[in-house]
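1. my questions concern the predicted model and sequence given below.
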Amino acid sequence: MTKKNLHVSLDPEIYETLHETANMNSTSMNAIVKESIISYLHQTRSKQLLNRSNFTFIDLFAGIGGMRLGFESAGGKCVFSSEWDKYSQETYLANFGERPAGDITQIDEREIPDHDVLVAGFPCQPFSLAGVSKKNSLGRAHGFKDKTQGTLFFDIARILDAKRPKVFLLENVKNLRSHDKGKTYKVIIDTLKELNYHVFDEVIDGSGYVPQHRERIFIVGFDANIYKTAPNFHFPESNVKYRVRDILESTVDDKFTLSDKLWLYLQAHAAKHKKLGNGFGFGIADLNGATRTLSARYHKDGSEILIPQEKKNPRRLTPRECARLQGYPENYKIVVSNTQAYKQFGNSVVVPLISAISREMIKAMAVDERKVENVV
């Protein structure tokens, strides 16, 4: 095929950004431009397909709506949300115009609207298997209700059982697999399969979507009553490199700079643990790379992610920078105190990663339900 030439004039700023990105990825500017165009066309085509799907979803353990943003970007409509924390409810209300229902354990699953997709970033809890072997010996059925009763995963299971969404996405910390010597994860996967879902799972690092190392486990399921064979679903992959410096605010109040007392304490604390061989300490961010994982404890001292400053002590990220580090849009409203904002973003998800997973889920749904003939 004969190649076609296209001449484009670029602003100096865009040209320099392309040049810098090419150097950072050890490739040519032409390759970067080509990849960007292909990616844009792919996403545009995907959005057209996804918007036509007009799927509905529910947002459980919703936090401040990071999962919701991801699925809305894929053309979904949220028909129900649940979050018990009052401060997170305030942030959710400010950004989505609705206050989530409260404690999911007190909500009757029959009152939840029908939906295509269930989304939940649920807390990790151990399961008690006491009594199961006894019930087996007596020939009595126990099933997921007995195995998971008393945990928050039980509430997901009972909703899946009652409402039968076509697909679900669950998100949790990477260590869920090893939690309680693997017993917790085994109960979860066995329960989802017992509920007759095809299950896919993978640990993904958010650094392919934002400048932050954030490994989380994602579990996707497709209703086997609808999809007789396991769908052709694949988790997304991204090798794009992002830089911390690109999410930093140009002007930052001095209140975010560590005091001499705190800075001296963190250095002494790190030196002490290094001497003991523990390797624990603060983290000065590489501005041309990715940060450590942002946690809910960031409000305490900001030690895991500190931003270097010339002739000054390092500083912690601002709440807006934390929002950017998680991939939230610039128009996302922060309506709570800095302390609560740090907790909320530290507990949240990488929004662009959720968007990428949701697109793959909906494309798999569309193909297997013969909604489209070809998916780009």
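-> Looks like it came in fine. What you see is a predicted model; the values in this text were computed from it and never measured. Numbers count the residues shown, from 1 in each chain.
2. going forward, measure contacts and count neighbours with C-alpha atoms only.
-> OK.
3. now do the buried residues in stretch 74-94.
-> 74-78, 80-85, 87-94 (16 or more other C-alpha atoms under 10 Å).
4. would you mind measuring the gap between the ends of that stretch?
-> Using C-alpha to C-alpha, to the nearest Å, the gap from the first to the last residue of stretch 74-94 comes to 21 Å.
5. what about stretch 274-289, distance to the chain center?
-> Going by C-alpha atoms, centre = their mean, to the nearest Å, the spacing between the C-alpha centre of stretch 274-289 and its chain's C-alpha centre is 24 Å.
6. ok, and what's touching that stretch?
-> Contacts to stretch 274-289, defined as C-alpha atoms under 8 Å, 6 or more residues apart in numbering, come from residues 211, 241-245, 266-267, 269-271, 273, 291-292, 303-308, 314.
7. make it 10 Å
-> The contact list for stretch 274-289, computed with C-alpha atoms under 10 Å, 6 or more residues apart in numbering, reads 24, 207, 211-213, 241-248, 263, 266-273, 291-292, 301-308, 314-316.
8. start to end distance for it?
-> Its start and end residues considered, stretch 274-289 measures 24 Å (C-alpha to C-alpha).
9. what are the buried residues along that stretch?
-> For stretch 274-289, using 16+ other C-alpha under 10 Å, the buried residues are 281-282, 284-287.
10. residue 67 reaches residue 350, doesn't it?
-> Yes: Residue 67 lies in contact with residue 350 (C-alpha atoms under 10 Å); the separation is 8.5 Å.
11. top helix in the chain by residue count?
-> Counting residues, the longest helix found in the chain (DSSP state H) is helix 29-53.
12. here comes the other one, which I'd like you to weigh against the first:
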Amino acid sequence: MTTCLANVLEDIPDQHQKKYPGKLPLLDFFAGSGLVSYALSRYFDLVWSNDVCPKKADVFRTNYPDKPFKLASIAGISGDDVPAAALSWASFPCQDLSLAGPAKGIRASRSGLVWEWLRVMDTMKQKPPLVVAENVIGLLSTHEGRHYAELHNALMSRGYRVGAIVLDAIHFVPQSRPRVFVIGVDVHAPRLREFESNGPNWLHPLAVIRAAAGVESFVWWNMPQPRNRAQNLSDIVDLTIPCHDAARSKKNLALIPLNHLLRLNECGLNVVPGYKRIRQGRQVLELRFDDVAGCLRTPGGGSSKQFLVIRCGSQWRTRLLTPREAAKLMGAPRGFILPTSANDAYRAMGDAVAVPVARYLAKSLLSKIAAVSYGHP
């Protein structure tokens, strides 16, 4: 079935169309610092958002003072308080699904808040025809895909056709940050066959394929591959920022494993990123040599902050990645206002979705599906 986008836009409910001409309404659950809302703003207009963290709420409201934001636990939100929308997005907490943690699962206290998201939509007067749940790769891989299967089946039981994809920020910015996007569309909405394939494609690494094998009616979403990114880490690091002094740099450099130290002196790079980790009972500073940053984290532990090893003449010095550099790695807009506290700024970025990833997903897939599903009988 072929549908003209212009005709669909004409069918958007009049009240919303008068306020937001040409765009579709968006709900942003677990909105954090607002990078998803910003990324999707070219194609969707935010009509409601929420988060429980006051510090993230401050970042959101500082950068988007005219956008609706409700500071509250999702557990206390009723569907009666949420307006109708074309897309409901939920970047629900990842702590219980992360491979770096105990992986308590999708029924645990934090990651289990995804069920509150579903409860809210169950009680809305009009169910959003398009939903996206975003999380870490552990959603697919922990406990042999059981957690993904629970979410997949829960969405199917609510009348959605469901599939998952993996998008890595490395396609757009010099940061390795793969994330899972579970996408569901109303079963009654017209199907756009060009956005589905008959089996795995570039969006479906092995973790997706294995998870798909454990569920029924998996949708293999498809969209064009992005162009190669334009920048490497070396292009965004500010070399005018002072490094640690010689003594502190020497202490950090002493933590580099011998094989990494040999590569450091031969790699030809001027900037090399790394994380401190515990290996065989001792702390080490592990580096990567592809001119790409490791996945940004929240500042919750001793190994959470990313280090830079920088060539200074004939010597190497160290320093931490700055909050502003972290913002660049997330694709945040140039004028994005960060908290004055470095830890709060790291948290605002490390717990977010990279802007160009969400924007590409909206441009290449979500906006097309939403256009034919919103307001459809």
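-> Perfect, thanks for sending it. Predicted, not measured: the structure shown is a model, and the values here were computed from it.
13. where does the TM-score land?
-> Put the two chains on top of each other and the TM-score (TM-score structural alignment, normalised by the length of the first structure) is 0.69; 300 aligned residues with a C-alpha RMSD of 3.6 Å.
14. and the biggest helix by length in the second structure, how far out from the chain middle?
-> Among the elements of the second structure assigned as helix by DSSP H, the one spanning the most residues is helix 146-157. Between the centre of helix 146-157 of the second structure and the centre of its chain there are 20 Å (C-alpha atoms, centre = their mean).
15. residue range for the following helix or strand past that helix in the first structure?
-> In the C-terminal direction, the helix or strand that comes right after helix 146-157 of the second structure (DSSP states H and E) is strand 160-168. Strand 160-168 of the second structure corresponds to residues 197-205 of the first structure when matched by TM-score structural alignment.
16. quick one: buried residues of that stretch?
-> Along stretch 197-205 of the first structure, these residues count as buried under the neighbour rule (16+ other C-alpha under 10 Å): 197-201, 203-205.
17. with stretch 329-337 of the first structure instead?
-> 333-335.
18. how about stretch 223-234 of the second structure?
-> For stretch 223-234 of the second structure, using 16+ other C-alpha under 10 Å, the buried residues are 223, 232-234.
19. likewise stretch 167-176 of the first structure?
-> Counting neighbours by 16+ other C-alpha under 10 Å, the buried set in stretch 167-176 of the first structure is 167-174, 176.
20. show me the strands in the second structure, by range?
-> With DSSP state E, the ranges of strands along the second structure come out as 24-29, 44-51, 70-71, 87-90, 130-135, 160-168, 178-186, 196-197, 220-221, 271-279, 282-287, 307-312, 315-320.
21. ok, residue 345 of the first structure touching residue 332?
-> No: assessed by C-alpha under 10 Å, residue 345 of the first structure is found out of contact with residue 332, at 11.8 Å.
22. which residues do the two both contact?
-> Taking C-alpha under 10 Å, 6+ apart as the contact criterion, the common neighbours of residue 345 of the first structure and residue 332 are 320, 323-324.
23. show me which of the residues you listed is closest to residue 58 of the first structure.
-> For those, the residue nearest residue 58 of the first structure by C-alpha to C-alpha is residue 323; the value is 22.7 Å.
24. residue contacts, the aligned partner of residue 114 of the second structure in the first structure?
-> Under the alignment defined by TM-score structural alignment, residue 114 of the second structure corresponds to residue 153 in the first structure. Under the criterion of C-alpha under 10 Å, 6+ apart, the contact partners of residue 153 of the first structure comprise 120, 122-125, 127, 170, 187-188, 191.
25. quickly check those residues for the two that are furthest apart.
-> The widest separation within these, taken as C-alpha to C-alpha, falls between 120 and 127 and amounts to 18.4 Å.
26. higher neighbour count, these two?
-> A direct count of neighbours by other C-alpha atoms under 10 Å for residue 120 of the first structure and residue 127 places residue 120 higher, at 23 against 18.
27. the more buried one maps to what in the second structure?
-> Under the alignment (TM-score structural alignment), residue 120 of the first structure pairs with residue 90 of the second structure.
28. what sits against that match?
-> Taking C-alpha under 10 Å, 6+ apart, one finds 27-31, 36, 49, 114, 117-118, 131-135, 181-182 in contact with residue 90 of the second structure.
29. how much space separates it from residue 29 of the second structure?
-> Residue 90 of the second structure is 5 Å from residue 29 of the second structure, by C-alpha to C-alpha.
30. got it, and residue 251 of the second structure?
-> Here residue 251 of the second structure is placed at a distance of 43 Å from residue 29 of the second structure (C-alpha to C-alpha).
31. these two: which is more packed in?
-> When residue 251 of the second structure and residue 29 are compared for neighbours, residue 29 comes out ahead with 23 against 11, by other C-alpha under 10 Å.
32. alignment lookup: that one to the first structure.
-> Under the alignment (TM-score structural alignment), residue 29 of the second structure pairs with residue 60 in the first structure.
33. count of neighbours near residue 134 of the first structure?
-> Neighbouring residues of residue 134 of the first structure were enumerated by other C-alpha under 10 Å; the total is 10.
34. where in the second structure does the helix or strand that contains it align, residue-wise?
-> Using DSSP H and E, the secondary-structure element containing residue 134 of the first structure is helix 132-137. Taking TM-score structural alignment as the measure, the second structure aligns no residues with helix 132-137 of the first structure.
35. list the buried residues for that helix?
-> Of the residues in helix 132-137 of the first structure, residue 132 count as buried by neighbour count, 16+ other C-alpha under 10 Å.
36. which strands and helices sit next to it?
-> Using 3 or more C-alpha pairs under 10 Å, 6 or more residues apart in numbering; DSSP states H and E, the elements in contact with helix 132-137 of the first structure are helix 143-148.
37. measure residue 61 of the first structure to residue 365 of the first structure for me?
-> On the measure of C-alpha to C-alpha, residue 61 of the first structure and residue 365 of the first structure end up 24 Å apart.
38. quick one on the thing from earlier: weed out the non-buried ones from the contacts of stretch 274-289 of the first structure.
-> The neighbour count (16+ other C-alpha under 10 Å) marks 207, 211-213, 241-245, 247-248, 263, 266, 270-271, 291-292, 301-308, 314-316 as buried among the contacts of stretch 274-289 of the first structure.
39. give me the number of residues near residue 241 of the second structure?
-> Per other C-alpha under 10 Å, the neighbour tally for residue 241 of the second structure reads 9.
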